[in-house]
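Trainee: Give me a 3D structure for the following:
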Amino acid sequence: MSAPIRVLVCDDQVLVRTGLVTIIDAQPDLEVVGECADGQAAVDLARRLRPDVVVMDVRMPVLDGIDATRLLAGAGLPDPVKVLVVTTFNLDEYVYQALRAGASGFLLKDAPPAQLPHGIRTVAMGAALLAPEVTRELLGMYAARVRPAEDTGRDIPLSPRELEVLRLLADGRSNSEIAAILRISQETVKTFVSRILTKLELRDRVQAVVYAYRHGLVT
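Mentor: Purely as a prediction, here's the structure:
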């Protein structure tokens, strides 16, 4: 058997944190290696314990989850940690900022309990976790604010087909939906996504979505 996925849980609300820990520890392939109540403690513990995934709240004392995520998973770090943000829906702007800070995805606190272990496994495998309907609502709401008005997507090193795939990613489409829309196989979609990430030097689909909005590829 492979080693369990090591998880650090950070939430300043004791009842919420206890609930998260209970759900995670009930899974045979997941292991909580630490828990804390503020972002600075999360950074310190993560650097010492080296968890596979940090489950991170957004609003916390001392250091909030956004800044903690930037310190643990930000672009350019030599050994970034995967961060899964768990928050309430009315904090959607904060979630957007967390994704820009380097988070691999997010879950809503009112999601079914089974989604938490699934989200941790998804992020641990190196994939991004973004619910399509929330992606459209969240990023669409803030696209105009974060996208430079003069940037119309010129000089982006992608082929026309790759740009099509990127725009569909930014619209929150899954691989199967992209395949159906473009009438290509899901394996071909995966190949295009891999090429996009490589050419744009992006880590995952989350960063690709943010890139698309910031460069005016979607409205």
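Trainee: drop to CA atoms for contacts and neighbour counts, all remaining ones
Mentor: Will do.
Trainee: for this protein, what spans make up the strands?
Mentor: Using DSSP state E, the strands of the chain run over residues 5-10, 30-36, 53-56, 82-87, 105-108.
Trainee: This protein: helices as residue ranges?
Mentor: 14-25, 39-49, 65-73, 92-101, 115-124, 132-146, 160-170, 175-182, 186-200, 205-214 (DSSP state H).
Trainee: quick one: stretch 112-124 to chain centroid distance?
Mentor: Stretch 112-124 sits 12 Å away from the centroid of its parent chain (Cα atoms, centre = their mean, to the nearest Å).
Trainee: buried set for that stretch?
Mentor: 116-117, 119-124 (16 or more other Cα atoms under 10 Å).
Trainee: possible to save those as TSV with distance to Val32?
Mentor: Putting the buried residues of stretch 112-124 into TSV (distance: Cα to Cα, whole Å) gives the following:
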residue	distance to Val32
Leu116	13
Pro117	12
Gly119	15
Ile120	11
Arg121	13
Thr122	16
Val123	15
Ala124	14
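Trainee: Please generate a structure for the following sequence too, so the two can be compared:
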Amino acid sequence: MTDAPIHLAIVGKNEIIREGLKRILIEEDFLVDDTVSRPMELDHGIDQGTVIIVDAIDIDEGLATCEEVRMRYPEARIVIMADEYSVQDVSRAFMTGAVDGYIVKQISCRPLAGALRLTALGEKVLPSQIAESLASAQPCSISKYWSVGAAGNNLSTREVDILRCLVDGEPNKVISRRLQIADATVKVHIKAILRKLRVRNRTQAAIWAVSRGLASDGAEMPMPVPALAPSGILADMKVARSN
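Mentor: Next up, the predicted model:
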């Protein structure tokens, strides 16, 4: 439990699910300030520390709602709750920049509470079930997918090297020392990478690379499995750190 209570809001079209989730979270010592069917009904007093849960009927509808919530409350932490998952859907969710966490509804109460607390602290949270999918992924097919994706986006060899550093979560100064290039050069390459991949920031660029099988050590491999948080939630894919 954190020292200060965590404020939550719930967005979902099913009132029964909203009220049930509210009761569960209150029992886990969260403060549920609002439960609404549409983002426009949320209280305007939502601040940076608030975690907004979006109950998704399907992934497309859920992500659209998350994007609307992000536009209205850019400083809030947003978690999408979906009936199911796929590596592609999880990757797409984070690539939009609209979510901070992806939770599958099969999760039990205590891990759910742990996931929401991690999200409130600024961590990226993924479904624990994804570990099995990553472990069974085929290296050859993913490696081919990465090679085609990199070539299709016109990434240079140096940009690929820097992208691997971003997967490791390294700041610019560390990248500069590792590759023996100037800090200013690193910044130029990162800007080029973001432009070519059509992503907003280094975290999204790293997620793009990881989802396509780019290893951080120079070898191509299946999408790496993040460390398990104490609550059993997959958190912080080593890509959320920046300088």
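Trainee: burial of Phe106 of the first structure, as a residue count?
Mentor: Neighbour count for Phe106 of the first structure, taken as other Cα atoms under 10 Å: 27.
Trainee: how about TSV for the strands of the first structure, with distance to His215 of the first structure added?
Mentor: Output for the strands of the first structure, formatted as TSV (distance: least, Cα to Cα, whole Å):
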stretch	distance to His215 of the first structure
strand 5-10	33
strand 30-36	37
strand 53-56	28
strand 82-87	24
strand 105-108	21
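Trainee: what sits against the residue most central in space within the second structure?
Mentor: For the second structure, Phe94 is the residue whose C-alpha lies nearest the centre (Cα atoms, centre = their mean; 4.2 Å). Taking Cα atoms under 8 Å, 6 or more residues apart in numbering, we find Phe94 of the second structure in contact with 100, 204, 207.
Trainee: For the last one, what is the corresponding residue in the first structure?
Mentor: Correspondence of Ile207 of the second structure to the first structure, assessed by TM-score structural alignment: Val210.
Trainee: how close does the closest residue to Gln88 of the second structure other than its chain neighbours get to Ile130 of the second structure?
Mentor: Leaving aside its sequence neighbours, Gln88 of the second structure sits nearest to Ser211 (Cα to Cα, 6 or more residues apart in numbering; 7.7 Å). Ser211 of the second structure is 12 Å from Ile130 of the second structure, where distance means Cα to Cα, to the nearest Å.
Trainee: got it, and Val174 of the second structure?
Mentor: 30 Å.
Trainee: who's more crowded, Ser211 and Ile130 of the second structure?
Mentor: More crowded of Ser211 of the second structure and Ile130, by other Cα under 10 Å: Ser211, with 20 against 17.
Trainee: how much space between the more buried one and Glu41 of the second structure?
Mentor: 35 Å.
Trainee: Please apply the same query to Ala115 of the second structure.
Mentor: The gap separating Ala115 of the second structure from Glu41 of the second structure is 25 Å, by Cα to Cα.
Trainee: and if you look at Leu121 of the second structure?
Mentor: 25 Å.
Trainee: next one: Asn14 of the second structure
Mentor: In this view, Asn14 of the second structure and Glu41 of the second structure are 14 Å apart by Cα to Cα.
Trainee: now do Pro111 of the second structure
Mentor: Distance of Pro111 of the second structure to Glu41 of the second structure, computed by Cα to Cα: 28 Å.
Trainee: what does Trp146 of the second structure give?
Mentor: For Trp146 of the second structure, the distance to Glu41 of the second structure - Cα to Cα - is 42 Å.
Trainee: who has more neighbours, those two?
Mentor: Using other Cα under 10 Å, the more surrounded residue of Trp146 of the second structure and Glu41 is Trp146, with 23 against 11.
Trainee: so the more buried one makes contact with Val160?
Mentor: No - at 10.8 Å, Trp146 of the second structure and Val160 do not qualify as touching, with contact defined as Cα atoms under 8 Å.
Trainee: Identify the residues contacting stretch 8-26 of the second structure?
Mentor: For stretch 8-26 of the second structure, contacts defined as Cα under 8 Å, 6+ apart pick out 30-39, 42, 50-56, 109, 113.
Trainee: now do stretch 37-44 of the first structure
Mentor: 8, 10-14, 35-36, 60-65, 67-68, 71-72.
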